[in-house]
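[1] Mind looking at a prediction? Sequence and model below.
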Amino acid sequence: MIHPVLTRAARPLALAGLSLAALSLPALAQETAEAAAPEFASAAETAFIFNTLLFLMGGFLVMWMAAGFAMLEAGMVRTKNVSMQLLKNVALYSIAGIMYWAVGYSLMYVDVASYIGTLAPYGWPDAGTANEGSYSVASDWFFQMVFVATAASIVSGTLAERIKLWPFLIFVVVLTGFIYPIAGSWKWGTGWLDAMGFQDFAGSTLVHSVGGWAALAGALLLGARNGKYASDGRVAPIPGSNMALATLGTFILWLGWFGFNGASQLAMGTNADASDISRIFANTNLAAAAGVVAALILTQLLYKKVDITFVLNGALAGLVSITAEPLTPSPFMAIVIGAVGGIIVVLTVPLLDKFRIDDVVGAIPVHLIAGIWGTLAVPLTNGDASFGVQLVGVVAYAVFTFVASFIVWSILKAAMGLRVSPEDEMNGLDLAEVGVEAYPEFIAVHGR
């Protein structure tokens, strides 16, 4: 529209100017659109973003498993030892993070020839770095770090209620900084077991059995809790303090396992990767549920009553069992693999008692034995795996981890002692080792 104040004489000139402007509008519009158009990410950039997001989301889910272990152990130990277990879990997670940066990650992944990587602190690119490959380097470090903390948590539960704080923490330094990374480099660091074709998708052996072997070595040297085994062979049950906490811990671990297994796909930049992650989630959940149901039914048949501790550990054993290969099983096979894990727990706990091996939370049956089962079961659904190579891997990790752990535990026992005094054990480690009791009012009323 022409402005009304324009005179009649000026109107033709104005119309001519508007015509020229109209002719130039398409070019101006195109230039404006090009200037305002967003820069769409390339396929590689999109994959980078989603892969990094997968590592970070999986990492914080696995980190949340530290809370699960803390709650599970707090519920499984007696009231007088709860603060000690909580302290150990906070401390071991923190130590694992520092040690995995200082030496662990480089030993596991940097310049791995066959058996060991580089002994040096690990660093990531400076802020603002755009070209890091197909994922952020720091996100990968974070995701790998939370796994090593899981291995240390397994040891904590087995040795509860009678081990001193500082020998345990020193062992965590060695486990997270050296033993676990060296063992992990053999497969995940493309070492000699990877070259053989050994398969362990998310760590039934690399994480869970490694933690289980370290725990077994410590339990043998530490001995059982006072009063657990009588001289005539009888086993005295020592109930945990809080099944509500133990159940909460189990559900937290179950949730965290979706990050543990799902993010081990290591890529989320394509439709195929997203579909695979979905199948991993579904199989992981089915295996855990099958472990619960199998333990539920078997304890009813064997003991005429259902023991909730067996059922909780059945869920965890099902999860450990499917961890070696959560992608290739059909739903039915995921249920079978998880159910066998639940059965293993129910049958193995009494077997440990026969050998007078005191495992407070049942970590050895759940993580060690079920981890072995899950690793050997991989060829049932994965055609790229063989029973012979899987067995070689299981034996290699067993020998290395148990021997190395036994040596470290033995040195600690000789140098500073592993076990608290009988008096401190009777009074509780909260009072003897921590100085802050978890339930002071309860203990004041009911005694120890």
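    The structure has been received and is ready for your questions. Values in this document were obtained by computation on a predicted structure and should not be read as measured data.

[2] use CA for all of it now, contacts and neighbours both
    Fine.

[3] What are the buried residues along stretch 434-446?
    If you call a residue buried by 16 or more other Cα atoms under 10 Å, then stretch 434-446 has these buried ones: E437, A438.

[4] same deal with stretch 389-405?
    V389, Q390, G393, V394, Y397, A398, F400, T401, F402, A404, S405.

[5] Could you do stretch 265-281 as well?
    For stretch 265-281, by 16+ other Cα under 10 Å, it's Q265, L266, A267, M268, G269, A274, D276, I277, R279, I280, F281.

[6] Find the pair from those residues with maximum spatial separation.
    G269 and F281 (17.1 Å; Cα to Cα).

[7] residues touching the nearest residue to M63 once chain neighbours are set aside, list them.
    In space, and not counting its chain neighbours, M63 is closest to V146: 5.6 Å by Cα to Cα, 6 or more residues apart in numbering. Neighbouring residues of V146 by Cα atoms under 8 Å, 6 or more residues apart in numbering: G59, V62, M63, Y93, G97.

[8] out of those, which are buried?
    Using 16+ other Cα under 10 Å as the threshold, G59, V62, M63, Y93, G97 are the buried ones among the contacts of V146.

[9] Among those, which lie within helices?
    G59, V62, M63, Y93, G97 (DSSP state H).

[10] Go through those and name the one nearest N131.
    G59 (21.7 Å).

[11] Give me the distance from stretch 245-255 to the chain's centre.
    13 Å (Cα atoms, centre = their mean, to the nearest Å).

[12] Repeat that for stretch 283-296.
    That offset, for stretch 283-296, works out to 18 Å (Cα atoms, centre = their mean).

[13] repeat for stretch 52-72
    7 Å.

[14] do stretch 16-25 as well
    The chain centroid and the centroid of stretch 16-25 are separated by 67 Å under Cα atoms, centre = their mean.

[15] Which element is encountered next along the chain beyond the strand or helix carrying the residue nearest to M63?
    Using DSSP states H and E, V146 sits in helix 137-158. With elements assigned by DSSP H and E, the helix or strand that comes after helix 137-158 is helix 165-174.

[16] for whatever helix or strand comes next after that following helix, packing partners?
    Past helix 165-174, further along toward the C-terminus, the next helix or strand under DSSP H and E is helix 180-185. Contacts defined by 3 or more Cα pairs under 8 Å, 6 or more residues apart in numbering; DSSP states H and E place helix 180-185 against helix 105-109, helix 387-416.

[17] As JSON lines, the contacts of V146 with distance to H446 would be great.
    Below are those laid out as JSON lines (distance: Cα to Cα, whole Å):
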{"residue": "G59", "distance to H446": "42"}
{"residue": "V62", "distance to H446": "37"}
{"residue": "M63", "distance to H446": "36"}
{"residue": "Y93", "distance to H446": "33"}
{"residue": "G97", "distance to H446": "39"}
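
[18] Take this one as well and set it beside the first:
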Amino acid sequence: MTNLLKFAGVAGVAAFTALPVWAQEAAEEAVAAAPDASADPSPYIFTTLLFLMGGFLVFWMAAGFAMLEAGLVRSKNVTTQLTKNIALFGIASLMYWLVGFNLMYPGDGWWISGIMGPWFSITSLEPVGLAAADATLDYASVGSDFFFQLMFCATTASIVSGTLAERIRLWPFLIFVVVLTGFIYPIEASWQWGGGWLSELGFSDFAGSTLVHAAGGFAALAGALVLGPRIGKYTAEGRTVPILGSNLPLATLGTFILWLGWFGFNGGSQLAMGTVGDVTDVSRIFANTNMAAAAGAVAALILTQISYGKVDLTMVLNGALAGLVSITAEPLAPELWAALLTGAIGGAIVVYTVPLLDKLKIDDVVGAIPVHLIAGIWGTLAVAFYTGGWVPQIIGIVAIGAFVFVVSYIVWLILNVTMGIRVTEEEEVAGLDVSELGMEAYPEFAKG
């Protein structure tokens, strides 16, 4: 009996000692057998956080566009530009929710089911208090993804606003924004970011030098051609008359705001922050983005001094923005010296493209076509230095450019024929703030 008790005691101690080992083995087996929904939620959490932080930084770019445009137009048109910028963001938010997000992400297969196909569904979010077991832990929340992608859609519309300033009527412009943000941008973006035919072809555009910036530039160019230049911008003798902006401090503030927002624009496009490699890549993107902007500003600073004998602040501001647009197609792969070169060429593009547009009598009030369209094309072509795929890059630029320009041109023509897109000569001379809104930005000062 005594031996039996001793044996039982030893067995009990052994079993007790072995319990942690058995528990650990059981836990490991359970984790191995569990579905993906019970995996480590950290990548899901950090990537969702990246989208949210990147999204609100890109949202702040809306303020940058508003301040830049308000500073570069005459004082009699400032309120109209501010109204257009806040209205276009509201419209973009609604249209991307109603149509754009779900149109963009089935790739290029959206047309198969027709205009009322499965893609035509309002975006919905996860339920409140989502449990880890119910989440798709290999990516991020739908809410964060929708929020982040929406900001790119709104940015495309912001680009159009500045080019067409000081002579376009408010409501035709906003109707165009409905079409651009609900259909034109989501369709062309789906070709790449939605897993469509450009993606399969090997086209590469990391954060949207062409998909966002050049697309906005093509839409702006189409509008400028239909709308025509401002009164007095070009003389009968072919001379260009400078029309100065009302507030360069405001334009400079807008540029710095855009520069800040661009860290979210490019950094968030890493689309992942769940590993050491992802976080390190985001930091690399930040550094390259800043280097390109700085190089674009310095290049414009030097080249305007050489070309005009004096530095042109507006060119320097747009040089920084062109550097940012140029690096957007590939902010991860370059070393800092290559990012510097990419941005500097973007700054040079602005200095030499602005007078070229004037020779062609294309009136671009804020310089959005050189900054976003031409520098966007350059940045997208520069990707081929890292991938070697020149043909896919060229095909992508041509396809997106042709689609956006042609459709935009048709929409502008329809709006012009049906309701007219340009204010009268008397209204333009008086200023759009009075004629369109009856509300001046600076009522206590004389009109500019």
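    Received, thanks. Note that the structure is predicted; figures quoted are calculated from it, not measured.

[19] how about the helices of the stretch 151-300 of the second structure, start to end?
    Applying DSSP state H, counting those that start in this stretch to the stretch 151-300 of the second structure gives helices spanning 170-179, 185-190, 197-201, 215-227, 248-267, 276-308.

[20] Quick one, which of these gets closest to A140 of the second structure.
    helix 276-308 (14.1 Å).

[21] residues in the first structure aligned with that closest one?
    With TM-score structural alignment applied, helix 276-308 of the second structure matches the range 271-303 in the first structure.

[22] Give me the mean distance between that stretch and the second structure.
    For stretch 271-303 of the first structure, the mean deviation from the second structure after alignment is 0.3 Å (mean Cα distance after the TM-score superposition for the first structure).

[23] Now do that stretch: distance to the chain's middle.
    Taking mean C-alpha positions (Cα atoms, centre = their mean), stretch 271-303 of the first structure and its chain are 17 Å apart.

[24] Next: stretch 67-74 of the first structure.
    For stretch 67-74 of the first structure, the distance to the chain centre is 13 Å (Cα atoms, centre = their mean).

[25] and it, how far from the second structure on average?
    Counting by mean Cα distance after the TM-score superposition for the first structure, stretch 67-74 of the first structure comes out at 0.1 Å.

[26] State the span of the second structure onto which that stretch is aligned.
    Using TM-score structural alignment, stretch 67-74 of the first structure pairs with 63-70 in the second structure.

[27] Contacts made by that stretch with the rest, please.
    Contacts of stretch 63-70 of the second structure (Cα under 8 Å, 6+ apart): 77-79, 81-82, 85, 158-159, 162, 246-247, 250-258, 366.

[28] Just the buried ones from those?
    Buried among these by 16+ other Cα under 10 Å: 77-79, 81-82, 85, 158-159, 162, 246-247, 250-258, 366.

[29] that older thread, report the separation between the aligned partner of the residue nearest to M63 of the first structure in the second structure and G323 of the second structure.
    Aligned by TM-score structural alignment, V146 of the first structure pairs with M151 of the second structure. Look at M151 of the second structure and G323 of the second structure: by Cα to Cα, to the nearest Å, they are 20 Å apart.

[30] And for L373 of the second structure?
    For L373 of the second structure, the distance to G323 of the second structure - Cα to Cα - is 12 Å.

[31] Neighbour count: these two, which is higher?
    Remark: of L373 of the second structure and G323, G323 carries more neighbours, 39 against 29, as counted by other Cα atoms under 10 Å.

[32] can you tell me which residues contact the aligned partner of that one in the first structure?
    Mapped onto the first structure by TM-score structural alignment, G323 of the second structure lines up with G318. Contacts for G318 of the first structure (Cα under 8 Å, 6+ apart) come out as 287-292, 337-342, 370.

[33] which of those lies closest to G184 of the first structure?
    For these, the nearest to G184 of the first structure is A370 (18.6 Å; Cα to Cα).

[34] Aligned counterpart of the closest one in the second structure, please.
    Per TM-score structural alignment, A370 of the first structure is aligned with A375.

[35] So its match sits against G319, correct?
    No. With contact defined as Cα atoms under 8 Å, A375 of the second structure does not reach G319; the gap is 9.7 Å.

[36] Can you pull the residues that touch both of the two?
    G346, V350.

[37] Tell me who's in contact with the residue most central in space within the second structure.
    With distances taken as Cα atoms, centre = their mean, F152 lies nearest the centre of the second structure, 3.5 Å away. Contacts here follow Cα under 8 Å, 6+ apart; on that basis F152 of the second structure touches V58, V212, F265.

[38] May I have the secondary structure class of the nearest residue to T275 of the second structure once chain neighbours are set aside?
    Take T275 of the second structure and drop its neighbours on the chain: the residue closest to it by Cα to Cα, 6+ apart is P43, 7.0 Å away. Here P43 of the second structure is helix, with the state taken from DSSP: H, G, I helix; E, B strand; the rest coil.

[39] counterpart of P43 of the second structure in the first structure?
    Aligned partner of P43 of the second structure by TM-score structural alignment: A47.

[40] quick one: that match and S134 touch, right?
    Yes. Using Cα under 8 Å, A47 of the first structure is in contact with S134, at 6.8 Å.

[41] roughly how far apart are I421 of the second structure and G223 of the second structure?
    9 Å.

[42] so what sits against both of the two?
    Joint contacts of I421 of the second structure and G223 (Cα under 8 Å, 6+ apart) are W412.

[43] Those two: which is more packed in?
    Neighbours around I421 of the second structure and G223, counted as other Cα under 10 Å, are more numerous at G223. The numbers are 26 against 22.

[44] so who does the more buried one touch?
    Here G223 of the second structure is in contact with L164, S408, Y409, W412 (Cα under 8 Å, 6+ apart).

[45] What residue in the first structure is paired with the first one?
    What that stands for is L164 of the second structure. Aligned partner of L164 of the second structure by TM-score structural alignment: L159.

[46] For the closest residue to that match other than its chain neighbours, grab the count of nearby residues.
    Closest residue in space to L159 of the first structure, ignoring its immediate chain neighbours: A219 at 6.1 Å, by Cα to Cα, 6+ apart. If you count neighbours by other Cα under 10 Å, A219 of the first structure ends up with 24.

[47] doesn't G157 make contact with A219 of the first structure?
    No. In terms of Cα under 8 Å, A219 of the first structure does not count as a neighbour of G157; the distance is 10.6 Å.

[48] anything in contact with each of the two?
    Common neighbours of A219 of the first structure and G157 (Cα under 8 Å, 6+ apart) are D359.

[49] quick one: K6 of the second structure from V13 of the second structure, how far?
    11 Å.

[50] meant to ask about A322 of the second structure, not that
    Distance from A322 of the second structure to V13 of the second structure, by Cα to Cα: 73 Å.
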